[in-house]
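In: Build me a model:
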Amino acid sequence: MAIAARSSDPVFVRGGPVGCLALHGFGGSPAEIGPILTALAARGLTVSAPLLPGHGATGPALAETRFRHWIRGAEEALQELAGSCTQLHLLGFSMGALIALHLAARRDVGSVCALAAPVLLDDPHALSGRLARYMRGGPPPTALRSLVRLARLVRRELVHVRAPVLAMQGDRDRWIAPDSGAYLVRHVSGTARLCLLEGRGHFVGLERGRDEVAAQVADWITVRAIGCRP
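Out: Model prediction:
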């Protein structure tokens, strides 16, 4: 089953007892990590990739939401996934990586995979220009400021993340600080590994080499999943 590259629909694929909650980025949708979702489902995992509040074509506008709403949407999806799975793993891209780390700081999970996590984001204007070209109508300033507050919160919480963490980041990513991945792996309490992807930008799940990235993520999760080996 291939996940559509342009759809803004949420994704849920029922597989075995090992589940993965996958979270998209700011202003995006699960399609941003479609190839990775396809790879995880092919390994027999149950995959849940919700459309977070304020995102996509339905629901409240992004300008009307804050990071607490995005977190609440992720928490609800994780709770639902926990009802059918005996083991949970977290995957997040960009803003979704921040939310995944926030969740991991508060509950036991099997592992975390953080793609292009903007943990050092501290200036709401730093992303504004790039997002203006990426998002129709430009980024809502209030939501963008809330994203910065989320990054600051997660930096304080990293010490509470004890699950194994894989941080993946493109060496040509101009959307986030170059030291973001290194900062992340230094400050979590569990084992952590940084994978720098040569010649890749921010959207590592969709760019050239996406199949390799998808395979690496699938390997990372399945090797750590009880009773599920690649």
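In: alpha carbons only for contacts and neighbour counts from here, please
Out: OK.
In: for the residue sitting nearest the centre point of the chain, helix, strand, or coil?
Out: In the chain, the C-alpha nearest the mean C-alpha coordinate belongs to G92, at 1.1 Å (CA atoms, centre = their mean). Recorded secondary structure, G92: strand (DSSP: H, G, I helix; E, B strand; the rest coil).
In: how about the helices of the chain, start to end?
Out: Assigned by DSSP state H, the helices in the chain fall at 34-42, 67-82, 95-104, 128-134, 141-157, 180-187, 210-224.
In: for the nearest residue to the residue nearest to the centre of the chain once chain neighbours are set aside, what are its contacts?
Out: Leaving aside its sequence neighbours, G92 sits nearest to L23 (CA to CA, 6 or more residues apart in numbering; 4.6 Å). Residues near L23 by CA atoms under 8 Å, 6 or more residues apart in numbering: 30, 49-52, 74, 91-93, 96-97, 99-100.
In: Second chain to compare with the first, below:
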Amino acid sequence: MTSLPKATASQPLSVDAGDIGVLICHGFTGSPVSMRPWADRMVTEGFSVRLPLLPGHGTSWQEMNRTTFDDWLGAVTAALAELRERCRSVVVCGLSMGGTLTLRLAQLYPEAIAGIVLVNPAVMSLRREMAVLPVLKHLVPSLKGITDDIAKPGASEFGYDRTPLKAVDAMRKGWAVTRADLGGIALPVLLLHSRVDHVVEPENARLILEKISSTDVTEIVLERSYHVATLDYDADLIFDESVAFVRRVTKEQ
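Out: Sure, this is the predicted structure:
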């Protein structure tokens, strides 16, 4: 669990420091809580950091049902633009749907990004309800929440206890667009994924690795963590590896 109070940790974070920028994107129905320890580590390392709160998150699942993938993409795009304005080089990092957004930014703005870090990223789902989601979302507003898939006792991301289905359908459409353009990604990639993940299927990591065009790719399997690995037993490994990656890919930028 993050050591900060929930009310503080769920707020967006914006820190201007060095000339290397790091944009960190949280996941679906979550908030900056799940990423705050990672963001704080990046600040400690002297990087300028943006950790935005995505629209519809950190409030209520009902409000989230009124937002779209384009809304979420708009928030991280604005944060990227802020960092690009003041930093000589930027790396984008994301967890779960934050990984989807990271991939999409890499597709849309490759010239603005030095590399990307993905933790349990999602671009598809094999869940049965996805097939009927376009109809189901009009009949049922929400299903049971998917938060706190964490092996470490006592850790929590304080996400929604319900999963808003119109928002899920918006995410599904975002997955499709991102999945179709994976071949356009040629940036350096650090991909960390949990061996056991009860939210995002392992087919996601395999598909991303198969489809991207990047030649500089590092894959790390997280042996001790579930989906929200940034709050789990492998958090320090994620932070250490991402710091080394950021320093390496921005060294000559």
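In: quick one: TM-score?
Out: Comparison of the two superposed chains (TM-score structural alignment, normalised by the length of the first structure) gives a TM-score of 0.89, and 226 aligned residues with a CA RMSD of 2.4 Å.
In: Columns distance to L196 of the first structure and mean neighbour count on top of the helices of the first structure, output as JSON lines?
Out: What follows is the helices of the first structure, written out as JSON lines (distance: least, CA to CA, whole Å; neighbours: other CA atoms under 10 Å):
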{"stretch": "helix 34-42", "distance to L196 of the first structure": "17", "mean neighbour count": "23"}
{"stretch": "helix 67-82", "distance to L196 of the first structure": "27", "mean neighbour count": "17"}
{"stretch": "helix 95-104", "distance to L196 of the first structure": "16", "mean neighbour count": "26"}
{"stretch": "helix 128-134", "distance to L196 of the first structure": "22", "mean neighbour count": "14"}
{"stretch": "helix 141-157", "distance to L196 of the first structure": "20", "mean neighbour count": "19"}
{"stretch": "helix 180-187", "distance to L196 of the first structure": "8", "mean neighbour count": "19"}
{"stretch": "helix 210-224", "distance to L196 of the first structure": "11", "mean neighbour count": "19"}
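In: And those helices: which comes nearest S111 of the first structure?
Out: helix 210-224 (6.9 Å; CA to CA).
In: how close does the closest one sit to the second structure?
Out: On superposition with the second structure, the mean distance recorded for helix 210-224 of the first structure (mean CA distance after the TM-score superposition for the first structure) is 1.4 Å.
In: quick check: angle from that helix to helix 34-42?
Out: Here helix 210-224 of the first structure runs at an angle of 40 degrees relative to helix 34-42 (axes from the mean of the first three to the mean of the last three CA atoms, to 10 degrees).
In: Give me the range in the second structure that helix 210-224 of the first structure lines up against.
Out: Aligned by TM-score structural alignment, helix 210-224 of the first structure corresponds to residues 235-249 of the second structure.
In: How about stretch 167-187 of the first structure?
Out: With TM-score structural alignment as the criterion, stretch 167-187 of the first structure aligns to 191-211.
In: contact partners of the matching stretch?
Out: Contacts for stretch 191-211 of the second structure (CA under 8 Å, 6+ apart): 96, 117-126, 146, 149, 182-183, 217-227, 229, 238.
In: and that stretch, how far apart are its ends?
Out: Distance between the boundary residues of stretch 191-211 of the second structure (CA to CA, to the nearest Å) amounts to 13 Å.
In: just stretch 161-169 of the second structure next, same as before
Out: Note: stretch 161-169 of the second structure ends 18 Å apart using CA to CA.
In: And for that stretch, what's in contact with it?
Out: 29, 61-62, 64-69, 133-134, 136-138, 140-147.
In: What subset of the residues you listed is buried?
Out: Neighbour-count burial (16 or more other CA atoms under 10 Å) applied to the contacts of stretch 161-169 of the second structure gives 29, 61-62, 64-65, 67-69, 133-134, 136-137, 141-142, 146-147.
In: what's near enough to touch the aligned residue in the second structure for the residue nearest to the centre of the first structure?
Out: Aligned by TM-score structural alignment, G92 of the first structure pairs with G94 of the second structure. Each residue near G94 of the second structure by CA under 8 Å, 6+ apart is listed here: 24-27, 100-102, 117-119, 121.
In: do that again at 7 Å, thanks
Out: By CA atoms under 7 Å, 6 or more residues apart in numbering, the residues touching G94 of the second structure are 24-26, 102, 117-119.
In: Since that was my last question, I'll sign off now.
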